[in-house]
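Q: heads up, no residue letters with this:
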């Protein structure tokens, strides 16, 4: 599978965007407020590299668990797949645990996204890409 982006948990979206822009990244899209997932998302690009900044929208946001343990940090790789359900099935047979089932992701034009965990590599995201 091809890497789509790296997910990066941040506590302050505006300050983090400014720092990444100073490193040569540019915004690739608008700031998304995904109320259902309780996060705001900003995609940034630097050459072939794309990162997804994810900040909490509320105290109940699941991203706070990561921020409380690690402060601002990269925390997942996202991989493109042609068939998310098929890939989930294959990965679950290899001892990956489904953390969040496939559902439409606002930040990716409604394409299906899912999160899985494996103790040897941590959290990954799957994104159904065309």
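A: Perfect, thanks for sending it. Values in this document were obtained by computation on a predicted structure and should not be read as measured data.
Q: Only C-alpha atoms from now on, for both contacts and neighbour counts.
A: Noted.
Q: and the most far-flung residue of the chain relative to its centre, what is it in contact with?
A: Largest separation from the mean C-alpha position in the chain: residue 93, at 22.9 Å (C-alpha atoms, centre = their mean). By C-alpha atoms under 8 Å, 6 or more residues apart in numbering, no residues touch residue 93.
Q: Included below, for side-by-side comparison, is a second structure:
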């Protein structure tokens, strides 16, 4: 599987964008409102194009990340296949998928699922 991006929770999209830009990241695209998870999403890319990061800002109390602290949140993989992720996770015994497939407006409406690894790490999979 290929790493697609690293996700970070931010409290203030504008302020945190400035921090990541100082570290050499460049905003790509527009801020997207994810109406399913009630978050604002922004992607930034490293200058050499080797790393994509996602800034996630809660919009309201309905937000999927409203109770998370700022900072690293998840790593996202592109599965590159139409495999059954639930069966794959069960076979590997490395964690559990805890969401149904949801549409990700910031990822061109592709389907994603989230999983929790046995060590507590959150993982997102683009299907």
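A: Nice, I can see it. Since this is a predicted model, take the numbers as computed values, not measurements.
Q: The equivalent of the residue farthest from the centre of the first structure over in the second structure sits in which helix or strand?
A: When the second structure is aligned by TM-score structural alignment, residue 93 of the first structure is paired with residue 91. According to DSSP states H and E, residue 91 of the second structure maps onto helix 85-92.
Q: Residues in contact with the next helix or strand along the chain from that helix: which ones?
A: Scanning forward in sequence from helix 85-92 of the second structure by DSSP H and E, the next helix or strand is strand 95-97. Residues outside strand 95-97 of the second structure that contact it (C-alpha under 8 Å, 6+ apart): 85, 86, 89, 90, 113, 114, 115, 116, 117, 118.
Q: Among those, the buried ones, what's the ChimeraX command?
A: Selection of buried members from these for ChimeraX, criterion 16 or more other C-alpha atoms under 10 Å:
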select :85,113,114,115,116
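Q: for the contacts of strand 95-97 of the second structure, which one is nearest residue 35 of the second structure?
A: residue 113 (16.1 Å; C-alpha to C-alpha).
Q: which residues touch that closest one?
A: 97, 98, 99, 100, 101, 102, 124, 125, 126, 127.
Q: Could you report the separation of the match of residue 93 of the first structure from residue 85 of the second structure?
A: 10 Å (C-alpha to C-alpha, to the nearest Å).
Q: so how far does the longest helix along the second structure sit from its counterpart in the first structure?
A: Using DSSP state H, we find that the single longest helix of the second structure is helix 13-22. Taken against the first structure, helix 13-22 of the second structure registers an average deviation of 0.8 Å after superposition, with mean C-alpha distance after the TM-score superposition for the first structure.
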